[in-house]
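S.K.: What follows is a predicted structure for the sequence shown.
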Amino acid sequence: MVKQKKSLAVKDDNADISNNLHGAVTKAIAQKVLTSLADKKEVVCKSYGKQYVYVISQEQFESPSPDELNNMDVEIEGLKKEVNDYKERNKQLQSVLSGLTNSLTNEQVEEKLKTLAEKNNRNEERLQELKSGTKSVSVEDKNRIEALYAKNRKLWRQRKRMFDEISAQIADATEKKTRELMDDLGIETDPDELKEDPFTN
C-alpha cells in the first residue's frame, strides 16, 4: 500500500486505496494500515468533516539538487520536442490517410480509363479524317450551311437587281454607258461568275 501511495502521490481515502488495489485489500484493512502509517509519520492524515484523507509525507523525500532540477528541465524540454514531433508526424499521416480516403477506387479508375480510351479513339479517327481530307461535316451542319447560303444569296440577288436598275437609269440620264459610269464613280461590282450558284456544280 505504501508503494501504491508513493506511485500515485495524491490525496486518497481508504475507499480510494481499496479501489486502486482492485479490491485486493478491503476498506477496513486499508483503514487500519493507513492509521498505522500515520502513526509512523509515513503518511499525513487530514480530516475533512467525517472524512479522513491521507497524503504521503514529503519529509521522507530528499529535495532534488539544482543540477538534478536542471537535468529534469532538459529532459522535460526533450520530451516536449518529442511530443511535438509526434504531433507533426501524426498530422502528416492524417493528411496521407485523407488523400487515400478521397482517391478513386480501383473500379472508378478502370471506368475512368475506359472513358478516356474511348475519347482518345474518337479523336484519333477525327484526326485521320482531317489528314486524309475526308469530309467530316455532319449532314445537319451541311443542311444548315446550305440553307443559310441560299438565304443570303437570295438577298444578294435582290439587291444586285435593284442596283443594276438604278445604275442603268443614272447612266441613261447622264448619257453614259453603265460601265463608264461605274468607273467614274469608282464603284466595283461583283464578278459575273457569282451569278451562278457554286453549289449546283
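M.R.: That came through fine. Numbers count the residues shown, from 1 in each chain.
S.K.: C-alpha only now, for contacts and for neighbours.
M.R.: Fine.
S.K.: Next secondary structure after the helix or strand encompassing Lys160?
M.R.: Assigned by DSSP states H and E, Lys160 falls within helix 139-173. For helix 139-173, the following helix or strand on the C-terminal side (DSSP H and E) is helix 178-185.
S.K.: quick one: buried residues of that following helix?
M.R.: Using 16 or more other Cα atoms under 10 Å as the test for burial, helix 178-185 gives Thr178, Leu181.
S.K.: Between helix 139-173 and that helix, find me the angle.
M.R.: 90 degrees (axes from the mean of the first three to the mean of the last three Cα atoms, to 10 degrees).
S.K.: list the helices and strands helix 178-185 packs on?
M.R.: helix 139-173 (3 or more Cα pairs under 8 Å, 6 or more residues apart in numbering; DSSP states H and E).
S.K.: Which residue ranges of the chain form helices?
M.R.: Secondary structure of the chain (DSSP state H): helices located at 2-8, 14-20, 27-39, 66-102, 106-132, 139-173, 178-185.
S.K.: Got another one to weigh against that:
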Amino acid sequence: MNANTEAIFKYLKQTNRPYSVNDIIQNLHKKYNKTVVQNALDELVKADHVMSKTYGKQVIYCIKQSGKNAEKKDASVVKEELKTKERELTEKQALLKKLQDENKQIKAKIKNLTQNLTTEEALVMKTKLVQEVTEKKTKLENLSNNVEVVSEADKKKLQETKEKLVKEYRKRKRMCTEMLDAVLENYPKSKKILLEETGVETDEMVKMETIV
C-alpha cells in the first residue's frame, strides 16, 4: 500500500462515512487528483478494506464494518448517505429552477425594453423631454403672469398642452428609468458613473422643480 492509498484509507477509517470519488477529492482540499483517488479506492476494494456500491451513475465507497452484522451495518451506512445526497440534490434542483426562472424574467424584461428603444435612444429622449418640459413650463408661467394679453382660451390651451407634455414626460421618464435599471443589472460600475459616461442628467442633478 503506497502513501497515497494509506492516507485515503486512514481518512475513510477516521470519518467512517461513505463518499464518492469527488467527495474525497473535495474533502481533502484537492490534495489528490481524481486518478490518484480512484486508483487508491480500487486497491482498497481489492484488498477488501473498502466496499463500493453503485447507485445510478455514482459509485459510493465506505470502510468495511467489522464485527457482528457487519454486512447490515455497511448497507445501513450507505443507505443513509444516499438519502442525504438525494435530499441535497433535490434542494439544488429547486434552487437551479428558481434561478432559471429569474433569468428568464430578466431576459424578457430586457427584450421588452430593447424592442421599444435602444439604451442610447432612451437616454437621449429623456434629456430632450426634460429640456422641452422645462422650456414649456417657463413659457407658460411667463404667459400666465401677463394676463392682459392672454385670453382664457389660450390659457386653457396652454394648460392642456402642459398636461399632455407632463404625461408624455412621465411616461418616457419611467421607460428610461426601467432601461437604466436593466442596463445596471450587467453594468460593472455604479449608476452615478453610468450617468456621467452617458451624459444623462437627472431631475435632481439639474435641480429641476417638481412637475405638477
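M.R.: Right, received. Where do you want to start? Since the model is a prediction, treat every value here as computed from it, not as a measurement.
S.K.: What does the superposition give as a TM-score?
M.R.: Between these two chains, after superposing, the TM-score reads 0.31 (TM-score structural alignment, normalised by the length of the first structure); 81 aligned residues with a Cα RMSD of 3.9 Å.
S.K.: With distance to Cys45 of the first structure as added columns, please give the helices of the first structure in JSON lines.
M.R.: Formatted as JSON lines, the helices of the first structure follow (distance: least, Cα to Cα, whole Å):
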{"stretch": "helix 2-8", "distance to Cys45 of the first structure": "13"}
{"stretch": "helix 14-20", "distance to Cys45 of the first structure": "11"}
{"stretch": "helix 27-39", "distance to Cys45 of the first structure": "6"}
{"stretch": "helix 66-102", "distance to Cys45 of the first structure": "29"}
{"stretch": "helix 106-132", "distance to Cys45 of the first structure": "68"}
{"stretch": "helix 139-173", "distance to Cys45 of the first structure": "101"}
{"stretch": "helix 178-185", "distance to Cys45 of the first structure": "126"}
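S.K.: before we move on, back to that, so what does the helix holding Lys160 of the first structure touch, helix or strand wise?
M.R.: Short answer (3+ Cα pairs under 8 Å, 6+ apart): helix 139-173 of the first structure packs on helix 178-185.
S.K.: wait, which of the helices of the first structure is closest to Tyr52 of the first structure?
M.R.: helix 14-20 (8.2 Å; Cα to Cα).
S.K.: Would you mind pulling up the elements that the strand or helix carrying Thr84 of the second structure packs against?
M.R.: Assigned by DSSP H and E, Thr84 of the second structure belongs to helix 70-116. Contact here means 3+ Cα pairs under 8 Å, 6+ apart; on that basis helix 70-116 of the second structure packs against strand 58-63, helix 152-184.
S.K.: next SSE after it?
M.R.: Following helix 70-116 of the second structure in sequence order, the next helix or strand is helix 119-145 (DSSP H and E).
S.K.: mind listing what's buried in the helix holding Lys160 of the first structure?
M.R.: By neighbour count with 16+ other Cα under 10 Å, helix 139-173 of the first structure contains the buried residues Ser167, Ala168, Ala171.
S.K.: Is it possible to get a markdown table of the residues you listed that adds distance to Asp141 of the first structure?
M.R.: Converted to a markdown table, the buried residues of helix 139-173 of the first structure look like this (distance: Cα to Cα, whole Å):
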| residue | distance to Asp141 of the first structure |
| --- | --- |
| Ser167 | 38 |
| Ala168 | 40 |
| Ala171 | 44 |
